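Student: need the 3D shape of this:
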Amino acid sequence: MKILIAPDSFKGSLDALNTAKSIEKGILTVDDTVQSTLLPMADGGEGTMINLVQATEGDVVSVQSIDPLGRPMMAEYGITGDGKTAIVELATSSGIDLLKIEELNPLITTSFGSGLLIKHALESGIKHFIICLGGSATNDAGVGLLQALGYQFFDDKGHELLYGGQYLNDLSTIDDSQVLPQLKDAHFEIACDVKNPFIGEQGASYIFGPQKGATPEMVKQLDQSLEHFANIIKKEKGIAIHQLEGAGAAGGAAGGMIALLNAALKQGIELVSDFVNLKTLIENEQFDYIFTGEGKVDGQTAGGKVISGLCQLASKYQIPVIALVGGVEKDLHKLYEQGLTAAFSITNGPMTLDKAMTETEILLEQQAEQIYRILSIK
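Tutor: I've put the predicted structure just below:
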């Protein structure tokens, strides 16, 4: 029997590699002759960096950076096992979880710290980047990130813009004469699972601004600032990002990177699957089953999460997919249509969320064992 074990992490409880190991342990309890392949997966959101590092046996690099309010901090990015790709999560240095609720203010928060991580990787010889946008505290169109890479943004008096989305409305010119020379040969891919445009009622400021601390008045101000930024980009670079699908991700950071770093926007699960050569692995190994999992499965999971991506690929090869999750919520008919065979909650009785998160490892092992006992019936 050949089994692929390819879960996402159980956020706040267990990373993807140890999730896979727990599932494997349960299966091997029943049959130690099973040939299992462990492949940590991710969908481009928070946790993608460590999952790809684990999947490729890479390394994590610590760098002196700043948080969204400019305070010094240490932050991390990943380098894949072949040493050729850096994985940078905006949440690591520009994340909403780095601030207290009362500190949230997208008028002044900056993505500069994330740019420092990219700069370090560029100066270390990395040319390929995967940028994960989830969980940012910023609404600055990625200008802070770009400033860290040498881009200069000036107002009409020749003063360089201060950090924060509110100052984008003062932008007059963009100077790329001081950008890092390594950028010329660099290739950026953005993992993004939202389709929001750069501006407007479905754009970055209106949809994501409030969760980052923006009042209704601030939302309008930020949207006007982003529109002005997009107008300058159109004037100087000939690129229209105003209504570009996905450009509004991470407070418009996607749009800024598309315009000035020529970044390619990709759905997170597709980017990760391509990077780890998931299709080739499935084609070559001819697995009998695929086990996957993540914190919970619900009606939204079919929209681009790890389980959804695996199901759609496995269905082409008629491989059953079994998901072990913390909780099963709502109707899963879309996942069944995509190829999911069954989803099982790992909880084995009434328990608090804290208890379930504390015991995730053993619960995964126990449930995997019981499932495989059924599968192994002759």
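Student: from now on I want contacts and neighbour counts done on CA atoms only, so please keep to that.
Tutor: Will do.
Student: so which other helices or strands are in contact with the helix or strand where Ile290 lies?
Tutor: Take DSSP states H and E as the rule and Ile290 turns out to sit in strand 289-297. Identification of packing neighbours for strand 289-297 by 3 or more CA pairs under 8 Å, 6 or more residues apart in numbering; DSSP states H and E yields strand 2-5, helix 306-315, strand 321-328.
Student: ok, residues contacting that strand?
Tutor: 2-11, 20, 23, 306-307, 314, 319-329, 343 (CA atoms under 8 Å, 6 or more residues apart in numbering).
Student: hey, where'd the strands end up in this structure?
Tutor: Along the chain, the segments classed as strands by DSSP state E run 2-5, 35-38, 59-66, 72-79, 85-89, 128-132, 152-154, 173-175, 187-191, 264-266, 289-297, 321-328, 340-345.
Student: for the fourth one, name the packing helices and strands.
Tutor: Which is strand 72-79. Other elements packing on strand 72-79 under the criterion 3+ CA pairs under 8 Å, 6+ apart are helix 48-56, strand 59-66, strand 85-89, helix 90-94, helix 112-123.
Student: second chain to compare with the first, below:
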Amino acid sequence: MKVIVAPDSFKGSMTSAEACSAMEAGIRSVRPDCDILSIPVADGGEGTVEAIARIENGEILTETVLDPVGRNVEAEYGWIGESRTAIVETASASGLPRLKEELNPAEASTYGTGQLIQTALDKGAEHIILGLGGSATVDAGSGCFQALGVKFYDEKGAELDMNGGALHKVASIDTTALCGQDVSWTIASDVTNPLLGPDGAIAVFGPQKGVSRGDRDRYETGMENYASVVERHIGYEKREEPGSGAAGGFGFTLFSLLDRMEVENGFELVARLGNLEERIREADLVLTGEGKMDTQTLYGKGPIGIARLAKKAEAPCVAFAGAIEGEMDRFKEEGLSVVLPIVDAPMTVAEAIGAGPALLQRASRRMMEVYGLKQEKGEGRR
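Tutor: Have a look, this model is predicted:
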């Protein structure tokens, strides 16, 4: 029996690779003879570095950089020496898990992500894969570009330290010292939102980064001012570009200031590199999952991408989740046979997050026991 294990991360509890290990252990406790292929999945957010580095036999390196509010932290990036490719995810240095209950959109900056990129450039990177997703920032990526040499000035000509609260002050920019223009970039993101408006960075993603309802107009105005200054500098408009609203507007600045750049759906990038479609065609059972399965999952998140490939291959696909919201029929239409919660006893969210690997292992064991019963009755795929 061949089983594909391809979960996304369970945010705050397990990386996608750790989820793979937990699911493998649960499967082998029932079927030690299973042929298991584990492929960590990511969509540009948390786990992207680990997933691509594992697929490409790269290494994961650590660098001391600044977190969103300026504290020194150890953040990871991936390195593929053969192709001189660096893999950086915004979530590593500038992500929501770095702040937990300390969300501060006015002060939060992507500067640490820029430091990781600069480290990779200093190492000789010729290609940067940058995963957007999971950021704690609404600085439109200005902090990252400040770390890469861009200077931002107010109307009096004073240089600004960039963060979400500084966007309304920007009056001009200087990109003459920008690093990274001589390398190629792949932007991995599953977000197609524009920069501004009801579907933009502030309206849709601002609340999860700490923007209160009463402050939305202020941040929207700051973002609009920043966009106008950048577009005046480059001479054309990028605010309506699909994905410009990704990672608190990070996509906008990337699209505006980088020349050698392509954008690829984060999940599709990982799936292509991992040859997932072909491997799933050979599977008897496909297992996936993430921390929370809800309506956002339906918009190109990893588990739905896996389910669609499984549906195409006519392979049964089961997803595990720490929490489930929304209509299950929608998930089934996309190819998920069933979505199973991993929590098996009354507990708080914090307790569930802390016990995530053990809960996922037990849930995988229970699922395999039930799947074994179906096979005994002749209801398996083969």
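Student: can you lay out the strands of structure 1 as JSON lines showing distance to Thr109 of structure 1 and mean neighbour count?
Tutor: Converted to JSON lines, the strands of structure 1 look like this (distance: least, CA to CA, whole Å; neighbours: other CA atoms under 10 Å):
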{"stretch": "strand 2-5", "distance to Thr109 of structure 1": "39", "mean neighbour count": "21"}
{"stretch": "strand 35-38", "distance to Thr109 of structure 1": "39", "mean neighbour count": "18"}
{"stretch": "strand 59-66", "distance to Thr109 of structure 1": "11", "mean neighbour count": "17"}
{"stretch": "strand 72-79", "distance to Thr109 of structure 1": "14", "mean neighbour count": "19"}
{"stretch": "strand 85-89", "distance to Thr109 of structure 1": "16", "mean neighbour count": "26"}
{"stretch": "strand 128-132", "distance to Thr109 of structure 1": "18", "mean neighbour count": "24"}
{"stretch": "strand 152-154", "distance to Thr109 of structure 1": "16", "mean neighbour count": "20"}
{"stretch": "strand 173-175", "distance to Thr109 of structure 1": "20", "mean neighbour count": "15"}
{"stretch": "strand 187-191", "distance to Thr109 of structure 1": "21", "mean neighbour count": "22"}
{"stretch": "strand 264-266", "distance to Thr109 of structure 1": "23", "mean neighbour count": "17"}
{"stretch": "strand 289-297", "distance to Thr109 of structure 1": "30", "mean neighbour count": "24"}
{"stretch": "strand 321-328", "distance to Thr109 of structure 1": "34", "mean neighbour count": "22"}
{"stretch": "strand 340-345", "distance to Thr109 of structure 1": "39", "mean neighbour count": "19"}
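Student: now distance to Gln224 of structure 1 too, for those strands, in CSV please.
Tutor: Converted to CSV, those look like this (distance: least, CA to CA, whole Å):
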stretch, distance to Gln224 of structure 1
strand 2-5, 47
strand 35-38, 47
strand 59-66, 27
strand 72-79, 30
strand 85-89, 27
strand 128-132, 25
strand 152-154, 17
strand 173-175, 17
strand 187-191, 25
strand 264-266, 24
strand 289-297, 37
strand 321-328, 41
strand 340-345, 44
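Student: out of those strands, nearest to Glu160 of structure 1?
Tutor: strand 152-154 (4.4 Å; CA to CA).
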